[in-house]
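J.: can't give you the sequence, but here's the structure:
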């Protein structure tokens, strides 16, 4: 699995999903969402979810068929029938709809707009944080949630991010690997995914200690 901002160039389909197959048949990239056929910037998301699978040695007889069979069996588990992804406008905003976090850390497997709604719901309904004054509480920005504890200006910002391969997490917050910064903390939500939540606030660590278990517990 890997994120990408570019539009996938379609050359074939596998199990009904758009796919790009290299001429030698040794590598296949599949779009896990239809939005991957459009540049990420135009759909209000940071990146698309793409599945890459390939072999490093020349394929033996029947190797391409084996590759296709693996994909046919794997894709239904990765792309189940679910609710439609929330619509995002040209400003990168979407309507706020109460969306409880998915169980067992499932938030990391969802499209960024759905992750955002689950994040904002956890902040509003579980932590009691409210949108800053003078903002439209009926909308949220894709990928982040702003909040206030004073009823006035923003004093906390929380966002969904994807870690770099070389990024390390030397600290521990809420029982998870984390990286502390100046008035911020980044927490790796699950060991098998590169999805992190970054909290910016004067009390970022205590806020993370409350928020992360909600996001992972569902």
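T.: On my side now, so go ahead. Being a predicted model, the structure only gives us computed values, none of them experimental.
J.: from here on, contacts and neighbour counts on C-alpha atoms
T.: Will do.
J.: if I look at the most centrally placed residue in the chain, how far off is residue 48?
T.: Central residue of the chain (C-alpha atoms, centre = their mean): residue 112, 4.3 Å from the mean position. Note on residue 112: its distance to residue 48, by C-alpha to C-alpha, to the nearest Å, is 9 Å.
J.: tell me, what's touching those two both at once?
T.: Common contact partners of residue 112 and residue 48 (C-alpha atoms under 8 Å, 6 or more residues apart in numbering): none.
J.: that older thread, is it true that the residue nearest to the centre of the chain touches residue 35?
T.: No: with contact defined as C-alpha atoms under 8 Å, residue 112 does not reach residue 35; the gap is 11.5 Å.
J.: check it against this one:
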């Protein structure tokens, strides 16, 4: 990780002599609408795992390195070989504004039944930029499109001029087919700002809540928070939202909101609560680094009386249990 909080890229590193991974971890497989509500880091992990290292090596003509890189708000899957580089990420994209994301001229494409566009440059370095929409719906909470950039420093390993565009098509097919599979229906929105009805949902074991799509992580955070508050749920207004936020209040002395977001700046977490690193308080806000292996933090905005520390001390073990 670099000093400015970026995960380093291998683009200028030594020659890749054997396939390897960096910053990769196993995550639950999701697809369709549920996948588009994954955090940027979880989505990047999922993308990197859509094909085996062997298949990536076949497509990129040699050993590859798969890794997660970027900033907290723009994490991507990066796959590199000695001649090629592929960047894949999810993004909230309005297809009507595609010109701001890729160059011109461009052409329509379709993979696994999903539409997109690509702009290809056949002058060295050879490059293809574009996107494919994974679901028809786009909201402020989900990342509905897969964006990509494929760069080749040399086409020496390719036997015909169309080989580069064929390779781009093969990569997109291998990535998009598993991601575009329909998911089960999302929880229904019942109010403004993506509000859903509260359904008590135990948190995924061992901090697995960090990889759960936002609508489900909101339900899990609400469930753990109610238990940590130790009050009768019937006295509370419990509001899980599609963007992963949980808001709880009783209209009097209890008011708290919490959510999970990617974060690669571990060095800022200089204090400890419940055995986990936390950032120094900013007014009513505390951030907790929930798992050592995941660049994500739990945000707790505490509007109730007193300090939030006792609440966090009860909440964190509930999220990490199992």
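T.: Structure's in. What do you need? Treat the numbers as computed from the prediction; the structure is a model and nothing was measured.
J.: hmm, back to that, which residue in the second structure aligns with the residue nearest to the centre of the first structure?
T.: Under the alignment by TM-score structural alignment, residue 112 of the first structure pairs with residue 214 in the second structure.
J.: so what corresponds to residue 128 of the first structure in the second structure?
T.: Checking TM-score structural alignment: residue 128 of the first structure goes with residue 230.
J.: counting neighbours, what do you get for its match?
T.: Using other C-alpha atoms under 10 Å, residue 230 of the second structure has 10 other residues around it.
J.: for the residue nearest to the centre of the first structure, give its distance to residue 7 of the first structure.
T.: Residue 112 of the first structure is 16 Å from residue 7 of the first structure, by C-alpha to C-alpha.
J.: and the helices in the stretch 101-250 of the second structure?
T.: Along the stretch 101-250 of the second structure, counting by DSSP state H, counting those that start in this stretch, helices occupy 163-179, 214-229.
J.: turn those into JSON lines, including distance to residue 248 of the second structure.
T.: Output for the helices of the stretch 101-250 of the second structure, formatted as JSON lines (distance: least, C-alpha to C-alpha, whole Å):
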{"stretch": "helix 163-179", "distance to residue 248 of the second structure": "33"}
{"stretch": "helix 214-229", "distance to residue 248 of the second structure": "8"}
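J.: deepest-packed of these, please.
T.: helix 214-229 (a mean of 24; mean count of other C-alpha atoms under 10 Å).
J.: and that one, what does it pack onto?
T.: strand 237-240, strand 246-249, strand 255-262, helix 309-320 (3 or more C-alpha pairs under 8 Å, 6 or more residues apart in numbering; DSSP states H and E).
J.: export the ones you listed to JSON lines and tack on mean neighbour count and distance to residue 220 of the second structure?
T.: Below are those laid out as JSON lines (neighbours: other C-alpha atoms under 10 Å; distance: least, C-alpha to C-alpha, whole Å):
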{"stretch": "strand 237-240", "mean neighbour count": "23", "distance to residue 220 of the second structure": "9"}
{"stretch": "strand 246-249", "mean neighbour count": "22", "distance to residue 220 of the second structure": "9"}
{"stretch": "strand 255-262", "mean neighbour count": "21", "distance to residue 220 of the second structure": "10"}
{"stretch": "helix 309-320", "mean neighbour count": "18", "distance to residue 220 of the second structure": "9"}
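J.: residue 113 of the second structure is nearest to which of these?
T.: Nearest to residue 113 of the second structure among those is strand 255-262; the distance by C-alpha to C-alpha comes to 30.2 Å.
J.: residue 9 of the first structure: neighbour count?
T.: Residues near residue 9 of the first structure, counting by other C-alpha under 10 Å, number 15.
J.: ditto for residue 35 of the second structure
T.: Neighbour tally, residue 35 of the second structure, other C-alpha under 10 Å: 27.
J.: ok, now residue 87 of the second structure?
T.: Residue 87 of the second structure is flanked by 20 other residues according to other C-alpha under 10 Å.
J.: so it sits in a helix?
T.: No: checked against DSSP: H, G, I helix; E, B strand; the rest coil, residue 87 of the second structure lies outside a helix; its state is strand.
J.: isn't it right next to residue 74, touching?
T.: No: counting by C-alpha under 8 Å, residue 74 is not a contact partner of residue 87 of the second structure; they are 11.5 Å apart.
J.: now which residue in the second structure aligns to residue 203 of the first structure?
T.: Residue 203 of the first structure maps onto residue 307 in the second structure, by TM-score structural alignment.
J.: stretch 281-300 of the second structure: which residues count as buried?
T.: Going by neighbour count (16 or more other C-alpha atoms under 10 Å), the buried part of stretch 281-300 of the second structure is 285-291, 294-300.
J.: nothing else from me, thank you.
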